[in-house]
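1. Sequence and computational prediction follow.
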Amino acid sequence: MLEELVFISNVCVNHGKVKSSGSRNLQIFKKMEASGVEFTTRDLFYYSNELYYNGYYEEAITKYEKFLESNLGWIEDKKVAIANLIQCYSFTNKPEKKIEIILKSFEFDVPRADICCRLAEIFMSKNQIKQAIFWYKVAMGCIHEKDNLGIDNRDYYTWIPSIQLCVCYSILGDYEAAYYYNELTLLYGGNKTKVEHNKKFLENKFKELGRSIPDLDYKLIDRRFRFF
């Protein structure tokens, strides 16, 4: 019997630690800083990125925070800065700072799906499953901006929150809802291996409980399966 559901961990969602873009640009910025050059808002943003890409997370945090505190810069740069700051706080084990910056991101624009998923992850890690479910559903209800020139991963609007909802509902013992969101994950183009693993797990659960596998044709009328 399968022991547990497969879900998307924080590392998998974020594609692991970011790869270095090389230190050449970073060294240029460091020399500028050492020479007392006053950075423009745009330069500060790029300097923060170079620190982040090269794994200097504590320094990147300082620069990103300074960039955001200036309240200047392109809105898409602010979104990238916030997304990278969340990663920095993850790598430096600052969960409360993650919540703080996620909530601050709502001041700049409507919630973005990847940010909502980050917030849901925090609640999930604290075993606050109902709160996690709420924010994963908010992520699924977000609308992807087709003309957005910034970084915005479409998967956070579809199969990532869907497979996480499968796990959340399974933890709560609501296997019908878990089954629904697992099947939805496949329709969204999610990882087929993970979906099949979860499906076998859930089918075994239904067998143990003496229940039949759910008929999904009627599920959209059930309030549990609506986004809100």
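-> Right, received. Where do you want to start?
2. When you work out contacts or count neighbours from here on, use the C-alpha atoms and nothing else.
-> Will do.
3. mind listing what Gly73 touches?
-> 41-42 (C-alpha atoms under 8 Å, 6 or more residues apart in numbering).
4. again but with Leu186, I slipped
-> Leu186 is in contact with 159, 192, 195, counting by C-alpha under 8 Å, 6+ apart.
5. What subset of the residues you listed is buried?
-> 159, 195 (16 or more other C-alpha atoms under 10 Å).
6. and here's the other structure:
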Amino acid sequence: MITLSVCMIVKNEEQLIARCLNCLNDIADEIVIVDTGSVDNTKEIAGEYTSKIYNFDWIDDFSAARNFSFSKATMDYIYAADADELIDEKNREKFKRLKSTLDTDVEIVEMKYGNQLEKGSTYNFDVEYRPKLFKRVRTFKWIDPIHEIVDCRLNSMKSDILITHKPLTSHASRDLSLLEKLTTKQTVLNSRLHMMYARELLIAGREEDFYHAFTYFNRSLTAMNKDDIRLSHCVLARYYNLKSESFNFFKIATKNIQGNASAEICCELGSYYMKEKDYNEAVYWYYTAATAASADLSINYVQFIPNLQLYRCFFELGDLAEAAKYNDMAGIYKPDSPEVAANREVLSASMNLDK
């Protein structure tokens, strides 16, 4: 049986840390807690589970803190946990079985990560695989009888263990603040962080977040590849639409929709025409987003958002049957949406008045 270090980085998690550690306490052989500046009772609560609690001066870098936590682990494998995760009893039993049967040649285990969309995260699917379990010490081997090289391939496996992400609030404001700070230090971000910044803005950004992001995304138009620039278009179109700068808005939008149109831009065009009360033109663009465009940042822009907005357009046009159809379509993608439920009530009342 392998031995297991649970490594966590935390800050002000007194409301969640015990829930998380209760799930892992009888699975872990050691628990390593790295605190990045808590001013609540996080460390005191963690002390009930482990003596391995370390302080780490926060430098706006989650990777640095995570690497420090890994450096304190001593067991065969490291499980990277977050305080806002939980594992139910069924999946705890699966984890125990995995621990007792894992082939030590495996270097990374991916586990299912669920409930990702509840608080408006930057992911497109509610359940996705994530690397969660890592072999602490990796052995490198020379291969091939001639022109020998070191085998750097990772031996990974997928497990059906489900980790449930259950935060109390969205992390969007925290993440956007860190990304904004990064853009003051670097001319442009790498492609992955550029995408994450744009996605975070389109999913959870407030109006002021777009204002703060404008300088960076405008600068990126001349410093990145064409795929990254498409993502910048999505952010800048929203910015110009918010500022009612029509000339710049259409200059950005028309560059993007040549060829493979971005669903985010199509929805932005729909929003523009809705503000102008040109609902027929708005219908065209929302319908294009839902049926003939591709999402560059969030799948919501080809699913829930255009269908919800088509409901609103047809409602304004007085076509209640079409409005109901698209509201039901939006409900397929988000069955628990309070907006969809409220729309059904409004439609029911409106239809009764028409009788």
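-> Cool, got the structure. From a predicted model like this one, the values you see are computed outputs, not experimental measurements.
7. quick one on the thing from earlier: taking the contacts of Leu186 of the first structure one by one, which sit in helices?
-> Judged by DSSP state H, helices contain the following of the contacts of Leu186 of the first structure: 159, 192, 195.
8. counterpart of the last one in the second structure?
-> Residue correspondence, TM-score structural alignment: Val195 of the first structure in this structure matches Val340 in the second structure.
9. Which of the helices or strands spans the aligned residue in the second structure for Ile122 of the first structure?
-> Matched by TM-score structural alignment, Ile122 of the first structure corresponds to Tyr272 in the second structure. Tyr272 of the second structure is located in helix 263-275, with elements delineated by DSSP states H and E.
10. Looks to me like Tyr54 of the second structure is in a strand.
-> Yes - according to DSSP: H, G, I helix; E, B strand; the rest coil, Tyr54 of the second structure belongs to a strand.
11. any idea which element the equivalent of Gly318 of the second structure over in the first structure lies in?
-> Under the alignment by TM-score structural alignment, Gly318 of the second structure pairs with Gly173 in the first structure. Counting by DSSP H and E, Gly173 of the first structure is held by no secondary-structure element, helix or strand.
12. So in the second structure, which strand runs the longest?
-> What stands out as the longest strand in the second structure, according to DSSP state E, is strand 156-165.
13. For that one, grab the matching residue range in the first structure.
-> Counting by TM-score structural alignment, strand 156-165 of the second structure falls onto no part of the first structure.
14. Identify the residues contacting Ser262 of the second structure.
-> Ser262 of the second structure sits in contact with 234, 256, 289, 293-296, where contact means C-alpha under 8 Å, 6+ apart.
15. again but with Leu51 of the first structure, I slipped
-> Taking C-alpha under 8 Å, 6+ apart as the test, what Leu51 of the first structure contacts is 26, 57, 59-60.
16. what helix or strand is it on?
-> Per DSSP H and E, Leu51 of the first structure falls inside helix 41-53.
17. Now do the residue opposite Thr291 of the second structure in the first structure once aligned: how many residues are near it, please.
-> Aligned by TM-score structural alignment, Thr291 of the second structure pairs with Gly141 of the first structure. Using other C-alpha atoms under 10 Å, the number of residues around Gly141 of the first structure comes to 16.
18. Let me know whether Gly141 of the first structure touches Tyr157 as I believe.
-> Yes - using C-alpha atoms under 8 Å, Gly141 of the first structure is in contact with Tyr157, at 7.5 Å.
19. Which residue ranges of the second structure form helices?
-> 17-24, 42-46, 62-71, 89-101, 172-185, 191-204, 207-220, 226-242, 246-256, 263-275, 279-291, 304-316, 320-333, 338-354.
20. how about those in TSV, adding distance to Ile31 of the second structure?
-> Conversion of those to TSV gives the following (distance: least, C-alpha to C-alpha, whole Å):
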stretch	distance to Ile31 of the second structure
helix 17-24	9
helix 42-46	9
helix 62-71	10
helix 89-101	15
helix 172-185	26
helix 191-204	30
helix 207-220	37
helix 226-242	40
helix 246-256	49
helix 263-275	43
helix 279-291	47
helix 304-316	41
helix 320-333	39
helix 338-354	40
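21. closest to Ile78 of the second structure out of the ones you listed?
-> Comparing these by their distance to Ile78 of the second structure (C-alpha to C-alpha), the top pick is helix 62-71, with 7.3 Å.
22. What residues in the first structure pair up with that closest one?
-> Going by TM-score structural alignment: helix 62-71 of the second structure matches no residues.
23. Distance from the chain centre to that helix, please.
-> Relative to the chain's own centre, helix 62-71 of the second structure is displaced by 21 Å; criterion: C-alpha atoms, centre = their mean, to the nearest Å.
24. and the angle from that helix to helix 172-185?
-> 110 degrees (axes from the mean of the first three to the mean of the last three C-alpha atoms, to 10 degrees).
25. packing partners for helix 62-71 of the second structure?
-> Applying 3 or more C-alpha pairs under 8 Å, 6 or more residues apart in numbering; DSSP states H and E, we find helix 62-71 of the second structure packed against strand 4-10, strand 30-35.
26. related to what we said a few turns ago, which residues belonging to the helix holding Leu51 of the first structure are considered buried?
-> For helix 41-53 of the first structure, using 16+ other C-alpha under 10 Å, the buried residues are 41, 44-53.
27. Dump those residues into CSV; add distance to Cys12 of the first structure as well.
-> Putting those into CSV (distance: C-alpha to C-alpha, whole Å) gives the following:
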residue, distance to Cys12 of the first structure
Thr41, 32
Leu44, 29
Phe45, 26
Tyr46, 26
Tyr47, 26
Ser48, 24
Asn49, 21
Glu50, 22
Leu51, 22
Tyr52, 18
Tyr53, 18
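28. Grab the two from those residues that are most spread out in space.
-> Maximum pairwise distance in those, criterion C-alpha to C-alpha, is 18.5 Å, between Thr41 and Tyr53.
29. Next one: the nearest residue to Val283 of the second structure once chain neighbours are set aside from Ala324 of the second structure, what distance?
-> Setting aside the residues directly before and after it, Val283 of the second structure is nearest to Leu310 in space (C-alpha to C-alpha, 6 or more residues apart in numbering), at 6.0 Å. With distances taken as C-alpha to C-alpha, to the nearest Å, Leu310 of the second structure is found 10 Å from Ala324 of the second structure.
30. Against the first structure, what's the mean shift for the helix holding Tyr272 of the second structure, could you check?
-> With mean C-alpha distance after the TM-score superposition for the first structure, helix 263-275 of the second structure departs from the first structure by a mean of 0.8 Å once superposed.
31. Taking helix 226-242 as reference, get the angle to that helix.
-> 10 degrees.
32. Go through helix 263-275 of the second structure and flag the buried ones.
-> Taking 16+ other C-alpha under 10 Å as the criterion, helix 263-275 of the second structure shows 263-274 as buried.
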